[in-house]
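> below is the sequence, then the predicted model.
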Amino acid sequence: MTATTEDDILRSARALLVGGGYNGFSYADVATSVGIRKASIHYYFPTKVDLVSRLVARYREEAEAGFADMARRHPDPLDQLRAYIGFWSDCILDGTNTFCLCALLATQIPVLPEEVVAEVRAYFAMLSTWLAAVLDNGCKQGTFTLDDTAAAEAEKFMAAVHGAMLSARAYGDGKVFALVTEPLLDGLTARR
C-alpha cells in the first residue's frame, strides 16, 4: 500500500504527539515535517481536533487489527499476552515507538478537547475488552488462575504495562519495562 499525504500527516502528528504532547505541536510543525503547506493539512483535517481524533481512531483500528492477527498467529492466551508485551518491549528497546499514544494522551486528558478524550477512552475500552477476553479464555482453558474477575484483572494488567512504559521512558532504560512486565505473566500462571 502506497502512503498518501493523509498518511504522512498522521504519521508526523503521531511522532510529534509522542515527542511533545498535544499542545507541543502545531500544523506548522506537521507541514515542515511532511514537506507540505499548512493549507494542505487543513484540506484533510480542518482542525487540530479533527487531526488528533482521526489519529487516535486509526490507532485504535490498527490495534484491533493487530489483536485479531495476534489471535490467529497465537491461539494460546498466554502466547497472546507474551506477544502483546513483546511488541511493546521491542518498540521500547529499538526506540521506534517508545510509548502507547493513548497512554500518553490519557495523561493529558484535563487539557484535551472532548472529541479527543472520547477517542482515547474508546481505545482504552477496546484494549480492556480484548485483555479481559484473553484472560477469560485462558481461565476457561486452565492456563490462568485469576484473583479477580477477568475485567478487573485486565485493568490491572493494562495499568502495569502502561506503567512499565512510563518507567522505562522516565529512566531512559528499556530494561525497566521487562523488569515490570515479566512477572505479570508469571503471576497469571503461578497461581495454579
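Yes, it's here.

> CA atoms for contacts and neighbours, from now on please.
Will do.

> list the helices and strands the helix or strand hosting Thr181 packs on?
Take DSSP states H and E as the rule and Thr181 turns out to sit in helix 175-190. If you count contacts as 3 or more Cα pairs under 8 Å, 6 or more residues apart in numbering; DSSP states H and E, helix 175-190 packs onto helix 77-94, helix 150-171.

> end-to-end on stretch 93-100?
Across stretch 93-100, the terminal residues are separated by 14 Å (Cα to Cα, to the nearest Å).

> tell me which residue is most central in this protein.
Cys100 (3.6 Å; Cα atoms, centre = their mean).

> can you list contacts of the helix holding Thr181?
Residues from elsewhere that reach helix 175-190 (Cα atoms under 8 Å, 6 or more residues apart in numbering): 78, 81-82, 85, 89, 93, 143-146, 157, 160-161, 164-165, 167-168.

> packing partners for whichever strand or helix holds Arg54?
Assigned by DSSP H and E, Arg54 falls within helix 48-73. When contacts are defined as 3+ Cα pairs under 8 Å, 6+ apart, helix 48-73 sits against helix 5-20, helix 77-94, helix 101-106, helix 114-140.

> in addition, the following structure is provided for comparison:
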Amino acid sequence: MKNDNGTAARLVGLAREVMQVSGYAGLHYGSLAKTLGITRAAVHHYYPNKVDLARRVIAEYCEWTRQQLAEIDVMDAPVDDKMRSYFALYRSIIEEGDERLCPGGMLAAEVMTLPPELRADVRKFFDLHVTWVAKVLLGDGSRTEPAGEAARVVAALQGALLVSRLYGRPDSFDAIVDGLMIIVPTTAPIPTKRPARKASVPTKTRKNEGR
C-alpha cells in the first residue's frame, strides 16, 4: 500500500479522537474506514484486531505524556508552578473541543469490559501519572508519602474533565482545579492555557463518527 505510514498515523489519530468521545465501545472499523476514505480491509491491514489499535492509541498517548512531563521536569520552577503546568495538560483536552475526555479516563470507565491486555495498559497509563505527581509533590520537602495525595490529584483531574463535559462549561474544570491547590500551595492564578510548548499529537481529523 502507498503511504502506509501516513495512513497508519491518521488511523491512530482518528481512533484516539473516537475513544476520547465514545470510548473503546465506540470504536468501529467501518466508521473509521468511511471517515478516512479507505476500506475496512485496509484498517485490518494495519491493525488486525480492535484491541491492537486501542493499545497503539494508548501507547502513543503515554509517550506524548512522557514528553510533556519531561518538559515540566526541566523547568526551573517551584513545585506549585510545575503542578500548574501539569493541570494545564488536562485543560488542553477541553480546548480540543468535541466534548473530549482523556483517552485513559474514558477507557478506565470501561475497565470491566476491556480485554485484559488493554486493561493492563490503562493501569500503566494511570501509574505514569500518579508516580510523576507523587515525585513532584515529594520535591517540596513537606511530604514523606505523597502517593495517596497524587492519586487524589489524578482522580480529581479526570473527574473535572467529566464534570466539564457534563455541564458544557470549562469553568467547571477550573473550579475543581482551584480546589487542588489546597494540596499544592499557590502563588499565582492557574493558567487556562498551557505555558509549555505543545508536543506533536495526531492531527485532528474530520468530526468523529461512531459518537
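Everything's here; your move. From a predicted model like this one, the values you see are computed outputs, not experimental measurements.

> follow-up on the earlier one: the helices and strands packed on helix 48-73 of the first structure into TSV, with extra columns for distance to Gly174 of the first structure and mean neighbour count?
Below are these laid out as TSV (distance: least, Cα to Cα, whole Å; neighbours: other Cα atoms under 10 Å):
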stretch	distance to Gly174 of the first structure	mean neighbour count
helix 5-20	16	18
helix 77-94	5	18
helix 101-106	17	20
helix 114-140	22	19
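
> state the distance from the residue mapped onto Thr113 of the second structure from the first structure to Ser89 of the first structure.
Matched by TM-score structural alignment, Thr113 of the second structure corresponds to Val111 in the first structure. Going from Val111 of the first structure to Ser89 of the first structure by Cα to Cα gives 29 Å.

> returning to what we had before: how far out from the middle of the chain is the helix holding Thr181 of the first structure?
Centroid separation for helix 175-190 of the first structure versus its chain: 18 Å, with Cα atoms, centre = their mean, to the nearest Å.

> buried sites along it?
Using 16 or more other Cα atoms under 10 Å as the burial criterion, the residues of helix 175-190 of the first structure that qualify are 176-178, 180-181, 184-185, 188-189.

> which part of the second structure matches stretch 123-131 of the first structure?
Going by TM-score structural alignment, stretch 123-131 of the first structure lines up with residues 125-133 of the second structure.

> mind checking how far the matching stretch is from the chain centre?
On Cα atoms, centre = their mean, the centre of stretch 125-133 of the second structure falls 12 Å from the chain's centre.

> the second structure: matching residues for stretch 11-21 of the first structure?
Using TM-score structural alignment, stretch 11-21 of the first structure pairs with 13-23 in the second structure.

> need the helices and strands packed on helix 175-190 of the first structure in JSON lines with distance to Arg58 of the first structure, can you?
Output for these, formatted as JSON lines (distance: least, Cα to Cα, whole Å):
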{"stretch": "helix 77-94", "distance to Arg58 of the first structure": "18"}
{"stretch": "helix 150-171", "distance to Arg58 of the first structure": "20"}
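
> relative to Ala106 of the first structure, which of those helices is closest?
Of all those, helix 150-171 sits nearest to Ala106 of the first structure, with 10.7 Å by Cα to Cα.

> ok, and for stretch 144-158 of the second structure, which residues are buried?
Applying 16+ other Cα under 10 Å to stretch 144-158 of the second structure flags 146-147, 149-151, 153-154, 156-158 as buried.
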